[in-house]
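[1] Following is a predicted model, sequence given first.
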Amino acid sequence: MKLLLVEDDQTTLAYLSKGLREQGYTADEAGNGVDALHLATTGQYDLIVLDRMLPQLDGLAVLSALRAGGNRTPVIILSALSHVDERIRGLKAGGDDYLTKPFSFAELQLRIDNLLQRATHREARITQLCADDLEMDLVGHRVTRAGDDIALQPKEFQLLRYLLEHRGQVVSRTLLFEAVWDYHFDPKTNVIDVHIAKLRRKLEAGGRSQLIDTVRGAGYVIR
């Protein structure tokens, strides 16, 4: 499981990072809101631990931007602001949990584990993915647009599934390559572009609207 740890106090950040790595997690770190938003929107994380008060960009502003962009990654807010109104603000902004400082590491770990278990159970129940008039049946391994069947090759199906699972998020070529081919990305290869082009031709056949957008220098996204 990969986490994003966002905390401007370097002592606290080092403490959290060390403790969570000892529990088997991998973690990226950010010390301000701008870096946090960049990492959260360009990387893939199973959970984000987000400090409430950050330099450059407030934690709630980071959270609101993520949710507005369709990012549904579970978020635990850490904050010295313990008043009930502040907790409500954090949860309304899209937080999944709110833990006030000071806190015990054992409690944070338990909350992380609980949120990850819930997220896993939600994912396990998903049998269909949709965007516009496109539907993907994960059980029947079938893709349709406006009710018409679209025959996809296995890699095309996996590419489309990954993009739909991360709908609203710009997914880089590196992430697609590692997720679908399970290799480290070689910047000299154009295999992603070739498969995306084939996938687009099939999805847009008959004058259908474009579903997969290219974000220059960043990757691909289904809005």
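    Yep, that arrived.
[2] hey, let's count contacts and neighbours off CA atoms from now on
    OK.
[3] all strands of this structure, in order?
    Listed in chain order, the strands of the chain (DSSP state E) span residues 2-6, 26-30, 47-51, 75-79, 97-100, 128-131, 134-137, 142-145, 148-150, 212-215, 219-222.
[4] Go through the ones you listed and name the closest to residue 61.
    The stretch from these with the least distance to residue 61 (C-alpha to C-alpha) is strand 47-51; that distance is 11.0 Å.
[5] Remind me what that closest one packs against, helices and strands.
    strand 2-6, strand 75-79 (3 or more C-alpha pairs under 8 Å, 6 or more residues apart in numbering; DSSP states H and E).
[6] As JSON lines, these with mean neighbour count and distance to residue 23 would be great.
    Written out in JSON lines, the entries for these read as follows (neighbours: other C-alpha atoms under 10 Å; distance: least, C-alpha to C-alpha, whole Å):
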{"stretch": "strand 2-6", "mean neighbour count": "22", "distance to residue 23": "12"}
{"stretch": "strand 75-79", "mean neighbour count": "23", "distance to residue 23": "17"}
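[7] Looking at these, which is nearest to residue 102?
    Comparison of the helices and strands packed on strand 47-51 against residue 102 by C-alpha to C-alpha identifies strand 75-79 as nearest, at 8.5 Å.
[8] Report the angle between the closest one and strand 47-51.
    Interaxial angle of strand 75-79 relative to strand 47-51 (axes from the mean of the first three to the mean of the last three C-alpha atoms, to 10 degrees): 20 degrees.
[9] counting contacts, what elements does strand 75-79 pack onto?
    For strand 75-79, the contact count by 3+ C-alpha pairs under 8 Å, 6+ apart identifies strand 47-51, strand 97-100 as packing neighbours.
[10] Next one for the comparison:
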Amino acid sequence: MAKILHIDDDIELGDMLCQYLQGEGFEAEHCPSPVEGLKKLEAGSYNLVILDVMMPEQSGLDTLKAIRAKMNIPVIMLTAKGDNIDRIIGLELGSDDYVPKPCMPREIVARVRAVLRRISEPANPNQSLELGPLVVNPGKRKVILDGQDIDLTSAEFNLLTLLVRQAGQVVSKETLSEEGLGKKLERFDRSVDVHLSNIRNKLGLSGESPSALVLHTIRGKGYQLSLV
């Protein structure tokens, strides 16, 4: 049974959402304090975090930054409806998905299931994908570049795996969003772009760093990962 921690200062929403998650077969716990939530994450064994952006004690974005400094647990952000800035910053900091408030518990459960499904191990956990100096192991969810381990969030890992599987081919943003992020691409949605920008930075594919790999942006079509 997947264990979920919901960090949100809204106690009424937290209690309601946890009851709904429990009714859907999850083990769910609500914590109204981000500081206490971080302590719980360090002490407990959770599979996913639902994190509100707007909290008085410490913002959700600062809390996400603290989480990412220590662990790669999947994080779904709850953002104010229409607040694209928070969403983009959250994605840049490593959130796996976001849900705008107000929202229906059913939608959150669907997003939770989608994220957990994407990080589940495939049938053959030892089969690795290789592209030049890059090695991706889907089962162990491990990425190695030039012999060095690369830490990616679950969303980044899923997108990179799709690109490696189709190396040399253009993969559309629609495909990346639906198969990598588990949601249909909506108009003006920059989630894929932000995640791939993070991947570029972590793999050293941007700036002056030399690399045998290149991640092309094919305007109007999608992205292509290939060897130089």
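    Thanks, I have the structure now. In this text the structure is predicted, and so the values were computed from the model without any measurement.
[11] care to give me the TM-score?
    Comparison of the two superposed chains (TM-score structural alignment, normalised by the length of the first structure) gives a TM-score of 0.53, and 129 aligned residues with a C-alpha RMSD of 2.4 Å.
[12] what about the helices and strands packed on strand 47-51 of the first structure, which gets the closest to residue 46 of the first structure?
    With C-alpha to C-alpha, the closest approach to residue 46 of the first structure among those belongs to strand 2-6: 5.5 Å.
[13] Can you give the distance of the closest one from its chain's centre?
    How far strand 2-6 of the first structure lies from its chain's middle: 12 Å, per C-alpha atoms, centre = their mean, to the nearest Å.
[14] Quick check: it compared with the second structure, mean distance?
    Here strand 2-6 of the first structure, set against the second structure after superposition, deviates by a mean of 0.7 Å using mean C-alpha distance after the TM-score superposition for the first structure.
[15] Then stretch 111-121 of the first structure?
    For stretch 111-121 of the first structure, the mean distance from the matching residues in the second structure following superposition reads 0.8 Å, by mean C-alpha distance after the TM-score superposition for the first structure.
[16] Contacts for that stretch, please.
    Contacts made with stretch 111-121 of the first structure from outside it, assessed by C-alpha atoms under 8 Å, 6 or more residues apart in numbering, are listed as 46-47, 74, 76, 96-97.
[17] Weed out the non-buried ones from those.
    The neighbour count (16 or more other C-alpha atoms under 10 Å) marks 46-47, 74, 76, 96-97 as buried among those.
[18] Please name the residues that touch the nearest residue to residue 82 of the second structure once chain neighbours are set aside.
    If the residues on either side of it in the chain are set aside, residue 82 of the second structure comes closest to residue 100, at 7.3 Å by C-alpha to C-alpha, 6 or more residues apart in numbering. Taking C-alpha under 8 Å, 6+ apart, we find residue 100 of the second structure in contact with 78-82.
[19] do the same with residue 74 of the second structure
    Residue 74 of the second structure makes contacts with 47-49, 95-96, 115, 153-154, as judged by C-alpha under 8 Å, 6+ apart.
[20] Which single one of the residues you listed is nearest to residue 162 of the second structure?
    Using C-alpha to C-alpha, the shortest approach to residue 162 of the second structure within the contacts of residue 74 of the second structure belongs to residue 154, at 12.5 Å.
[21] That closest one matches what in the first structure?
    When the first structure is aligned by TM-score structural alignment, no residue sits opposite residue 154 of the second structure.
[22] Pretty sure residue 154 of the second structure sits against residue 91.
    No - with contacts counted by C-alpha atoms under 8 Å, residue 154 of the second structure stays clear of residue 91, the gap being 11.7 Å.
[23] Those two: which is more packed in?
    When residue 154 of the second structure is set against residue 91 and neighbours are counted by other C-alpha atoms under 10 Å, the residue ahead is residue 91, at 27 against 24.
[24] which stretch among the helices and strands packed on strand 75-79 of the first structure comes nearest residue 156 of the first structure?
    Between residue 156 of the first structure and those, the shortest gap by C-alpha to C-alpha is with strand 47-51, which sits at 27.6 Å.
[25] List the contacts of that closest one.
    If you take C-alpha under 8 Å, 6+ apart as the criterion, strand 47-51 of the first structure is touched by 2-8, 59, 73-79, 112, 116.
[26] 6 Å instead, please
    Applying C-alpha atoms under 6 Å, 6 or more residues apart in numbering, the set of residues contacting strand 47-51 of the first structure from outside is 3-7, 59, 73-79.
[27] Dump these into TSV; add distance to residue 67 of the first structure as well.
    Below are the contacts of strand 47-51 of the first structure laid out as TSV (distance: C-alpha to C-alpha, whole Å):
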residue	distance to residue 67 of the first structure
3	17
4	16
5	17
6	17
7	19
59	12
73	9
74	10
75	10
76	14
77	14
78	18
79	19
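[28] Report the two of these separated the most.
    With distances taken as C-alpha to C-alpha, the most widely separated pair in these is 73 and 79, at 18.8 Å.
[29] Around residue 150 of the second structure, count how many other residues there are.
    A total of 16 residues lie near residue 150 of the second structure under the criterion other C-alpha under 10 Å.
[30] how far out from the middle of the chain is stretch 71-81 of the first structure?
    Relative to its parent chain, stretch 71-81 of the first structure has a centroid offset of 14 Å by C-alpha atoms, centre = their mean.
[31] Any idea how far apart the tips of it sit?
    25 Å (C-alpha to C-alpha, to the nearest Å).
[32] Stretch 38-53 of the first structure too?
    This stretch, stretch 38-53 of the first structure, spans 17 Å end to end (C-alpha to C-alpha).
[33] Same question for stretch 200-213 of the first structure.
    With C-alpha to C-alpha as the measure, the ends of stretch 200-213 of the first structure fall 10 Å from one another.
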